[in-house]
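[1] just coords:
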């Protein structure tokens, strides 16, 4: 599958609600032939892998209030699901994510399984991953690209992601007000 149809499917499927997003992506993929569904997944996986950068992980950590290895993969799935413009902008400068976020955490909600579900429904077969030829499916993910840094360092976070920090870092005095106001 070429990149243009890949991104068109992704962008047409986007919905703010994660469940609606998943269902809309399945609907778009349902219009493809079974082998195109596999090609779509291969492209999707390429984009998730290409976003394996330490600064994106730092942004995910800030946005979601922490971020494990699996959580970072889910974050990258979410990022691909937001479409080409948001994806490419975030790869260049993760702080641009503040332009599309509202202060809530994000989750890919299994978008990377939409193609699998559509393939199984179309073919009745369970050989999706074999056809995808995903050798690395059981291998641990490679370490992210970039120099490691401390995601717990608030000063460093503010330096790297000033706009995201404005959305996601609540000053201590405001946290006290939130707790007292509940």
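    Right, received. Where do you want to start? Small disclaimer: the values here were computed from a predicted structure and weren't measured.
[2] all contacts plus neighbour counts: C-alpha atoms, from now on.
    Noted.
[3] Which positions in the longest helix anywhere in the chain come out as buried?
    Assignment by DSSP state H gives helix 34-50 as the longest helix of the chain. Within helix 34-50, the residues that qualify as buried by neighbour count (16 or more other Cα atoms under 10 Å) are 34, 36-45, 47-49.
[4] Could you do stretch 165-176 as well?
    Buried residues in stretch 165-176, counted by 16+ other Cα under 10 Å: 165, 168, 169.
[5] The residue nearest to the last one when sequence neighbours are not counted in helix, strand or coil?
    Distances taken as Cα to Cα, 6 or more residues apart in numbering put residue 62 closest to residue 169, at 7.8 Å, once the chain neighbours are dropped. The three-state assignment at residue 62 reads helix, by DSSP: H, G, I helix; E, B strand; the rest coil.
[6] roughly how far apart are the residue of the chain positioned farthest from its centre and residue 170?
    Relative to the C-alpha centroid of the chain, counting by Cα atoms, centre = their mean, residue 180 is the outermost residue, at 34.1 Å. Distance, residue 180 to residue 170, using Cα to Cα, to the nearest Å: 15 Å.
[7] again with residue 120
    From residue 120 over to residue 170 (counting by Cα to Cα), the distance is 44 Å.
[8] and residue 11, that one's in a strand?
    No - if the criterion is three-state DSSP, then residue 11 is helix and not within a strand.
[9] Surely it is in contact with residue 80?
    No - in this structure residue 11 lies outside contact range of residue 80 using Cα atoms under 8 Å: 9.4 Å.
[10] higher neighbour count, those two?
    Using other Cα atoms under 10 Å as the criterion, residue 11 and residue 80 rank with residue 80 on top: 26 against 17.
[11] For the more buried one, which three-state class applies?
    Here residue 80 takes the helix state, with states given by three-state DSSP.
[12] take the one below as the second:
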């Protein structure tokens, strides 16, 4: 197993978030700081463990292979992401900005 890079870490977190269900996902998209209210997030922060769902990212891939016996065509692997909010284009290691934007999560993770 390779050590995940920054992009992998985001993808694995995305897999975890999807696995939490629609209600949690929708709340997190509307207000990411709401994640601080989840007990699993609080435990993760206290234990310094990651919230990763790498296996979630392969479900569609594996289901396709099981259903068809074939690999997913390369042409279907393009992901179109929504336009990102430019106001969130800042260094996430900048603790002052993180504390301003996500105060509850910062209080858990930036001790």
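    On my side now, so go ahead. Note that the structure is predicted; figures quoted are calculated from it, not measured.
[13] Mind checking the TM-score on these two?
    TM-score for the superposed chains, counting by TM-score structural alignment, normalised by the length of the second structure: 0.72, backed by 98 aligned residues with a Cα RMSD of 2.6 Å.
[14] quick one on the thing from earlier: work out the gap between the longest helix of the first structure and the centre of the chain.
    Distance of helix 34-50 of the first structure from the chain centroid (Cα atoms, centre = their mean, to the nearest Å) equals 14 Å.
[15] Could you do stretch 75-85 of the second structure as well?
    How far stretch 75-85 of the second structure lies from its chain's middle: 15 Å, per Cα atoms, centre = their mean.
[16] try stretch 61-71 of the second structure
    For stretch 61-71 of the second structure, the distance to the chain centre is 25 Å (Cα atoms, centre = their mean).
[17] what does it contact?
    With contact meaning Cα atoms under 8 Å, 6 or more residues apart in numbering, stretch 61-71 of the second structure is reached by residue 72.
[18] hang on, the earlier thing: the buried residues of helix 34-50 of the first structure: which two are farthest apart?
    34 and 49 (23.0 Å; Cα to Cα).
[19] if we can go back for a sec, summarise which helices and strands the longest helix of the first structure is packed against.
    helix 3-13, helix 69-81, helix 114-123, helix 128-132 (3 or more Cα pairs under 8 Å, 6 or more residues apart in numbering; DSSP states H and E).
[20] Buried residues, stretch 17-33 of the second structure. List them.
    Within stretch 17-33 of the second structure, the residues that count as buried by 16+ other Cα under 10 Å are 17, 18, 19, 24, 25, 32, 33.
[21] among those, which two are most distant?
    Spatially, the most separated pair among these is 19 and 33, at 18.0 Å (Cα to Cα).
[22] Roughly how far does the closest residue to residue 11 of the first structure other than its chain neighbours sit from residue 62 of the first structure?
    Of all residues not flanking residue 11 of the first structure in the chain, residue 83 sits nearest, at 5.0 Å (Cα to Cα, 6+ apart). For residue 83 of the first structure, the distance to residue 62 of the first structure equals 21 Å [Cα to Cα].
[23] element containing residue 107 of the second structure?
    Assigned by DSSP states H and E, residue 107 of the second structure falls within helix 103-109.
[24] Determine the set of other helices and strands touching that helix.
    Applying 3+ Cα pairs under 8 Å, 6+ apart, one finds that helix 103-109 of the second structure contacts helix 39-47, helix 95-101.
[25] now these in a markdown table, with distance to residue 83 of the second structure and mean neighbour count?
    As requested, these are exported to a markdown table (distance: least, Cα to Cα, whole Å; neighbours: other Cα atoms under 10 Å):
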| stretch | distance to residue 83 of the second structure | mean neighbour count |
| --- | --- | --- |
| helix 39-47 | 27 | 14 |
| helix 95-101 | 19 | 14 |
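[26] would you turn the ones you listed into JSON lines with distance to residue 7 of the second structure?
    JSON lines is the format used below for these (distance: least, Cα to Cα, whole Å):
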{"stretch": "helix 39-47", "distance to residue 7 of the second structure": "20"}
{"stretch": "helix 95-101", "distance to residue 7 of the second structure": "19"}
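[27] Of all these, which one comes closest to residue 77 of the second structure?
    Closest approach to residue 77 of the second structure among those is made by helix 39-47 (30.7 Å; Cα to Cα).
[28] measure the aligned partner of residue 15 of the second structure in the first structure to residue 46 of the first structure for me?
    Aligned counterpart of residue 15 of the second structure in the first structure: residue 77 (TM-score structural alignment). Look at residue 77 of the first structure and residue 46 of the first structure: by Cα to Cα, they are 11 Å apart.
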